[in-house]
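Novice: A predicted structure for the sequence below; I have some questions about it.
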Amino acid sequence: MRTPAIAGEPDKGHEPRADRPRRLYADSGLPDRVFRAVARAGGGVVLVIMLLAGTFLLYRAWQALRKAGFDFLTTAQWDPDAGHFGIAAVMVGTLLIALVAIVIAVPMAIGTALYISEYAPPRLRRTLIGVVDLMAAVPSVVYGLWGLFFFQGKVIGLSRWLSTYLDWIPLFKVDGADPHDPLASATVYTASTFIAGIVVSLMVTPIVCSIIREVFSQAPVGEREGAYALGATRWGMIRSVVLPYGKGGMIGGTMLGLGRALGETIAVYLIISPVFVIQPHILQSGTSSVSSLIALRYGEASPIGMSALMAAGLTLFLVTLVVNFAASTIVARSRSGATAE
């Protein structure tokens, strides 16, 4: 019969066990496991759909890409049936329209979001939130018709003023226009990148504003009160707490708005006058975009023309993906979403 080991002495009948960390296990419960599985499945489905969309575009675009080669990115002309086609002109137009829209939309969105979250009375705040959300729900064709038949004629004077006093900047130069001749035709300022960009900015602003407003409203209450306790004014609190906290949200909202502006179709299609030359002058009549090119040429495209349109769509798809991934990376490294200590 074994004698029990004396306290403090090792048990001679057994080898001493090496110390190792104990594995902790906590049962999260069935609801949490179901939610985790559904979230993972949803994320996987989204990735699969994106992969299938990109694969489909690549498959349909392969004929045109194989025929055009690298010239597809550097050729401005668009004549697939003659073998001369590329997206240099339409991609430049797409980027310029999107940049004009973002430059105008982001300041308006930030100002509106700050007023709604920090200054507006509670009753007015609810009304403004509803109005902004309703603006995001207006169909793009309505914005396009408004821009074509009403807004375009009202903004010609601004375009003429910009070209008169800022024509030393290449973006604001207008070829063939005499700003000192009051009887000069105004058609050189119509159907321009500038007008299309302003209209698209009105479509982008509600989306950007909603995202930024949500981020601003989540700024930590403790840090807000701490800033006031140190003697900060309301603007001082906003500058030292709300804006730094919402930096990631502002960048993410801007990138999301940029993605929307890059893919806008109907409103741009109604306003611009398509030209297939690289047009860097935003005030001058004539521009183009990838989405409007697809809408314009889809119905009459030959097999090679359809493949070329798919190649243009694939390029826009990849550009949008790059923009969104860049936005997610920036937001992940920012402070938005953190909690107060």
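Specialist: Nice, thanks for sending it over.

Novice: going forward, measure contacts between C-alpha atoms and count neighbours the same way
Specialist: Fine.

Novice: ranges for the strands of the stretch 51-200 of the chain?
Specialist: Assigned by DSSP state E, counting those that start in this stretch, the strands in the stretch 51-200 of the chain fall at 78-79, 84-85.

Novice: Quick check: which of these is buried the most?
Specialist: Of those, the one with the most neighbours on average (mean count of other C-alpha atoms under 10 Å) is strand 84-85, at a mean of 20.

Novice: ok, now which ones touch residue 207?
Specialist: 133, 136, 253, 257 (C-alpha atoms under 8 Å, 6 or more residues apart in numbering).

Novice: likewise residue 332?
Specialist: Counting by C-alpha under 8 Å, 6+ apart, residue 332 has contacts residue 248.

Novice: quick one on the thing from earlier: so for residue 106, which of the strands of the stretch 51-200 of the chain sits nearest?
Specialist: strand 78-79 (33.1 Å; C-alpha to C-alpha).

Novice: which secondary structure elements does that closest one contact?
Specialist: strand 84-85 (3 or more C-alpha pairs under 8 Å, 6 or more residues apart in numbering; DSSP states H and E).

Novice: and with 10 Å instead?
Specialist: strand 84-85, helix 88-114, helix 303-333 (3 or more C-alpha pairs under 10 Å, 6 or more residues apart in numbering; DSSP states H and E).

Novice: also this one, for the comparison:
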Amino acid sequence: MGLGSWKRRGRRTLVAAALTTTIVAGTAGWASGHEQRPLTGPPPGTASWRADDTLGRALPDPEAVGPSHMAAFFRGLSATDQHELAVRHPSVVGNLDGAPIPLRYEANALALRAEKTRARGEARNATLTPRARAAARDLAERCADLLARGRRILAFDPRGRGQVAEVYGDLRSARHVSVVVPGSDIDLGSFDRTTKDVYGTPAGMAKSLYAAARGRTAVVAWVGYTTPVGLGPDAATGRLAEAGAPRLARFAQGLRAAGTPKPTVFCHSYGSVVCGLAASRLPASDLVVFGSPGLRANSVSDLHTRARVWAARDDSDWIAKVPHVELLGLGHGADPTDPSFGARRVPAERAQGHTGYFAPGTDSLRAFTDIAIGASS
């Protein structure tokens, strides 16, 4: 290769790398990004759980014991013992993959009430800054919202920007289960917002799918990883996805251990990077990616999954302008909607923009619904 060819190749590489850094991979558009510290490790309150010997034996370590073994542990307990563990350790039980689903609802209600009380106390604390008191008021209101009658909170962690999972429908009796994994700019405060890009939020997507399926699938809006904020290296690299992938895999394994069917997992934008990295460990029937910057894989076979893989992108989605490359850790690889990737194509002609795939009346929502209820082949 001549010097001129090397220079041209080098320029293309630099241009591609520069363009890749523009990946927003979420729902907030072209805002400047801020590097996030991913939330990892066991649930809050684990130290107290580990020290608990009231059952006359050590409790299974949330960090070392997998969901199937955790499910077996709870099956061996009486209803009274289960309830008392939830009362003593609500933040652990509420986030414990493999624990009985009704018990997790109960534990998270207790954790939310405790956090609401704590946050209200901080909001009245005159020694704190006005900004800190305002944040505490917002958190208290957020907890009160989540405690509203009829809400089913399957996970709640107020640390950092906050994480949550909410269920629509009855997981215990559902013949089909779907999990929605969001992209950037989603956290405890924004996962169910109703004023902007509603169908780009996990709650908006989950509610729309649940309504379109007429209750034939239970749907979980899962915000269980630290998402990127706006534009920046977090969105352009796999760092947060690498931290989130094992959390998603463990969550889905926990659903299965608790007795639910294999879920259909819907992955939006940067969330598809998380799903791609989790795919080999994800007990899913179907993996559906949409508005995706890439899955950090060159083809479906590279995902090492038994799930059927689907991909959607509408013509007006700005994600199409993002270079589908992976260079020096930047970018997320091949375009999953390219025929060479090997995914099944989902129609999305009527979807609009990056956050319109679950909007009522779209062909993408109809297709998603068929996939979720097992009506697509």
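Specialist: Cool, got the structure. Just so you know, these numbers come straight off a predicted model, no measurement behind them.

Novice: TM-score them against each other, please.
Specialist: Overlay of the two chains. TM-score (TM-score structural alignment, normalised by the length of the first structure): 0.23; 143 aligned residues with a C-alpha RMSD of 7.0 Å.

Novice: hmm, back to that, which of the strands of the stretch 51-200 of the first structure sits closest to residue 63 of the first structure?
Specialist: Per C-alpha to C-alpha, nearest to residue 63 of the first structure of these: strand 84-85, 12.7 Å.

Novice: other SSEs contacting the closest one?
Specialist: Checking 3+ C-alpha pairs under 10 Å, 6+ apart, strand 84-85 of the first structure ends up next to helix 30-68, strand 78-79, helix 303-333.

Novice: Export those as JSON lines, with columns for distance to residue 146 of the first structure.
Specialist: Formatted as JSON lines, these follow (distance: least, C-alpha to C-alpha, whole Å):
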{"stretch": "helix 30-68", "distance to residue 146 of the first structure": "33"}
{"stretch": "strand 78-79", "distance to residue 146 of the first structure": "29"}
{"stretch": "helix 303-333", "distance to residue 146 of the first structure": "26"}
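
Novice: if we can go back for a sec, looking at the contacts of residue 207 of the first structure, which are in helices?
Specialist: 133, 136, 253, 257 (DSSP state H).

Novice: Spit out the contact partners of the second one.
Specialist: With contact taken as C-alpha atoms under 10 Å, 6 or more residues apart in numbering, residue 136 of the first structure is in contact with 202-210.

Novice: quick one: which of those sit in strands?
Specialist: Secondary structure assignment (DSSP state E) places none of the contacts of residue 136 of the first structure within strands.

Novice: Need the buried ones from the ones in helices among the contacts of residue 207 of the first structure selected in ChimeraX.
Specialist: Selection of buried members from these for ChimeraX, criterion 16 or more other C-alpha atoms under 10 Å:
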select :136,253,257
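
Novice: out of the ones in helices among the contacts of residue 207 of the first structure, which one sits closest to residue 67 of the first structure?
Specialist: So of these, ranked by how close each gets to residue 67 of the first structure (C-alpha to C-alpha), first place is residue 257, at 34.1 Å.

Novice: surely that closest one meets residue 104?
Specialist: No: Residue 257 of the first structure is beyond contact range of residue 104, at 11.4 Å (criterion: C-alpha atoms under 10 Å).

Novice: any common contacting residues for these two?
Specialist: 200-201, 204-205.

Novice: Redo those residues as a markdown table? Include distance to residue 303 of the first structure and neighbour count.
Specialist: Compiled in a markdown table, these are given as follows (distance: C-alpha to C-alpha, whole Å; neighbours: other C-alpha atoms under 10 Å):
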| residue | distance to residue 303 of the first structure | neighbour count |
| --- | --- | --- |
| 200 | 32 | 30 |
| 201 | 35 | 27 |
| 204 | 34 | 29 |
| 205 | 38 | 26 |
